[in-house]
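1. sequence? don't have it. structure:
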């Protein structure tokens, strides 16, 4: 697919969302960039499947999809938008970053979170040990457990909750089966799993409870009413 051209506001929001780890709500974007992702811009990025947006309370939370990461990577070799010298300088920096990625085996998403991952490895958090079980339950039953557990801890359907709050409520389900079911559920229309935007706020428990989706660890779960 050809690289999509956007105006300056949409470019800035996509690049800011990338720099924030791929997930942020509108108050965070407003504070960090000076504008929120809303209205026609949000609908366009959603329709293009670059970003998924979920209402969390009164504000939207936006999560970069694979196509969004690909767009940001493509922007590193794109022409800068006409305008300020500062904007053109930003694209010089993006080009330098693109050259670094070309020289390494890191994807853009991995590069953005590389230091955080290294910090987590240095502290050596204890992994969540799979519970001992006598029999493996069905995936369908485990999905219902996840949905029930989510509703027990969520303020309202569709709000984000940490996986650290959900996993302890799943009984003796094996860790690998829980992760597989979560990944399958995320492919549905009503389930969203996202990384924590503020990676520095993550505890060892948050990191250990994350589910690996593709090349990213995701820490937050939202389920809408079916």
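-> That came in fine, so what should we check first? The structure presented is a predicted model; accordingly, all values stated were derived computationally and were not measured.
2. can we go C-alpha only for contacts and neighbour counts from here?
-> OK.
3. pull the contacting residues for the closest residue to residue 57 other than its chain neighbours.
-> Nearest in space to residue 57, with sequence neighbours left out and distances taken as CA to CA, 6 or more residues apart in numbering, is residue 159 at 6.7 Å. Shown in contact with residue 159 (CA atoms under 8 Å, 6 or more residues apart in numbering): 55-57, 222-223.
4. would you agree residue 159 falls within a strand?
-> No: the secondary structure assignment for residue 159 gives coil rather than a strand, going by DSSP: H, G, I helix; E, B strand; the rest coil.
5. now it: how far from residue 71?
-> Taken as CA to CA, to the nearest Å, the spacing of residue 159 relative to residue 71 amounts to 28 Å.
6. got it, and residue 112?
-> Applying CA to CA, one obtains 15 Å for the distance of residue 112 from residue 71.
7. which of these two has more neighbours?
-> residue 71 (19 against 16; other CA atoms under 10 Å).
8. name the surrounding residues that touch the helix or strand where the more buried one lies.
-> Taking DSSP states H and E as the criterion, residue 71 maps to helix 66-75. By CA under 8 Å, 6+ apart, the residues outside helix 66-75 that reach it are 3-4, 14-15, 18, 49-51, 94, 98, 108-109.
9. after it, which helix or strand is next?
-> Proceeding N to C from helix 66-75, the next assigned helix or strand is helix 85-103, under DSSP H and E.
10. show me where this protein has strands.
-> Along the chain, counting by DSSP state E, strands occupy 23-25, 51-56, 59-64, 161-162, 191-194, 211-213, 216-218, 220-223.
11. want to throw those strands into TSV with mean neighbour count and distance to residue 88?
-> What follows is the strands of the chain, written out as TSV (neighbours: other CA atoms under 10 Å; distance: least, CA to CA, whole Å):
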stretch	mean neighbour count	distance to residue 88
strand 23-25	23	25
strand 51-56	20	25
strand 59-64	22	24
strand 161-162	21	39
strand 191-194	24	31
strand 211-213	18	34
strand 216-218	19	30
strand 220-223	24	35
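12. take the one below as the second:
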């Protein structure tokens, strides 16, 4: 498997996997007793396991979320069956690893995957898009400009956002349309647009889930 990580990094990664969404440092501290900072954070980010951005809230805390590579690492880690070695390794931690490993085997025998019971990164990004949309929209199924939506996604890469938006459009969960008044479009509007069917779309309406 890939290299194993330290206890703090492993605990943070598995917590992000279990929650399946972006998690602020204060919430992480409440859940597992520490925040993801310093080398622990930068190593995970540089390794491509997480995205980590400062958000515009009091104290500007970091918000972390698993990437696809991070999700894959967690799956390998859970299959090991025992936690990384440490002088202070707890029996409870060991027991949880055994439980996770056995659960993974149980899912496999039934042709199921962890993603069937815990949302992966793509689903998490969809949830963030829906949350940002609801914060911006003024009426049910109203139209929101992509130029306003994208900045609220915590720094999610544009290409990953586009993949989710196209899937939402394909499945009818969202509707994407061009701005009729092309003269009103700014450079930012053009950059935030998503191209589908040879046409740039600037507005989104999302169906209630």
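-> The structure has been received and is ready for your questions. Just so it is clear, the model here is predicted, and its values are computed rather than measured.
13. about what we covered before: quick one, which of the strands of the first structure gets closest to residue 128 of the first structure.
-> Of all those, strand 211-213 sits nearest to residue 128 of the first structure, with 11.2 Å by CA to CA.
14. if we can go back for a sec, now the contacts of helix 66-75 of the first structure: which count as buried?
-> Members of those that pass the buried threshold by neighbour count (16 or more other CA atoms under 10 Å) are listed as 14-15, 18, 50-51, 94, 98, 108-109.
15. which two among these are spaced furthest apart?
-> Using CA to CA, the pair of these lying farthest apart is 51 and 98, separated by 21.2 Å.
16. so which helix or strand takes in residue 205 of the second structure?
-> Secondary-structure element containing residue 205 of the second structure, defined by DSSP H and E: strand 203-206.
17. same for that strand, what does it pack against?
-> strand 144-145, strand 174-177 (3 or more CA pairs under 8 Å, 6 or more residues apart in numbering; DSSP states H and E).
18. what about these, which gets the closest to residue 191 of the second structure?
-> Judged by CA to CA, the one of these that comes nearest to residue 191 of the second structure is strand 144-145, at 11.8 Å.
19. what does stretch 80-87 of the first structure rub up against?
-> Here stretch 80-87 of the first structure makes contact (CA under 8 Å, 6+ apart) with 7-8, 88, 91.
20. swap in stretch 6-13 of the second structure?
-> Applying CA under 8 Å, 6+ apart, the contact partners of stretch 6-13 of the second structure are 28, 32, 34, 36, 40-41, 44, 66, 70, 74, 83-84, 86.
21. ok, so of those, who is nearest residue 152 of the second structure?
-> residue 66 (17.3 Å).
22. what does that closest one align to in the first structure?
-> Taking TM-score structural alignment, the alignment pairs residue 66 of the second structure with residue 64 from the first structure.
23. could you measure from that match over to residue 139 of the first structure?
-> The separation that residue 64 of the first structure has from residue 139 of the first structure, given CA to CA, amounts to 28 Å.
24. got it, and residue 13 of the first structure?
-> To residue 139 of the first structure, residue 13 of the first structure is 38 Å away according to CA to CA.
25. ok, those two, which is more surrounded?
-> In this view residue 13 of the first structure and residue 139 are compared by other CA under 10 Å, and residue 13 has more residues nearby, 21 against 16.
26. now distance to residue 191 of the second structure too, for the contacts of stretch 6-13 of the second structure, in TSV please.
-> Formatted as TSV, the contacts of stretch 6-13 of the second structure follow (distance: CA to CA, whole Å):
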residue	distance to residue 191 of the second structure
28	34
32	39
34	38
36	32
40	34
41	30
44	29
66	26
70	28
74	34
83	45
84	44
86	48
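27. of the residues you listed, just the buried ones, ChimeraX syntax please.
-> This is how ChimeraX selects the buried members of the contacts of stretch 6-13 of the second structure, with burial counted by 16+ other CA under 10 Å:
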select :28,36,40,41,44,66,70,74,83
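28. mind picking the two most distant members of the contacts of stretch 6-13 of the second structure?
-> The widest separation within those, taken as CA to CA, falls between 66 and 86 and amounts to 24.2 Å.
29. could you find the closest non-adjacent residue to residue 52 of the first structure?
-> That would be residue 63: by CA to CA, 6+ apart, it lies 5.2 Å from residue 52 of the first structure.
30. swap in residue 150 of the first structure?
-> Here the nearest residue to residue 150 of the first structure in space, its sequence neighbours aside, is residue 166; by CA to CA, 6+ apart that works out to 6.0 Å.
31. before we move on, what about residue 206 of the first structure?
-> residue 164 (5.9 Å).
32. repeat that for residue 127 of the second structure.
-> Excluding the flanking residues, the one nearest residue 127 of the second structure by CA to CA, 6+ apart is residue 21, at 7.9 Å.
33. tell me the contacts of the one you found?
-> 65-66, 121, 124-125, 127-128.
34. cool, residue 63 of the second structure as well?
-> Applying CA under 8 Å, 6+ apart as the definition, the contact partners of residue 63 of the second structure turn out to be 22-25, 52-55, 154.
35. cutoff 10 Å now
-> If you count contacts by CA atoms under 10 Å, 6 or more residues apart in numbering, residue 63 of the second structure has them with 21-28, 36, 50-55, 154-155.
36. quick one: what helix or strand has residue 167 of the second structure in it?
-> Secondary structure assignment for residue 167 of the second structure, by DSSP H and E: helix 158-170.
37. run through who's touching that helix.
-> Counting by CA under 10 Å, 6+ apart, the neighbours of helix 158-170 of the second structure from elsewhere in the structure are 121-123, 125-126, 129, 150, 153, 155, 172-176, 191-196, 204-207.
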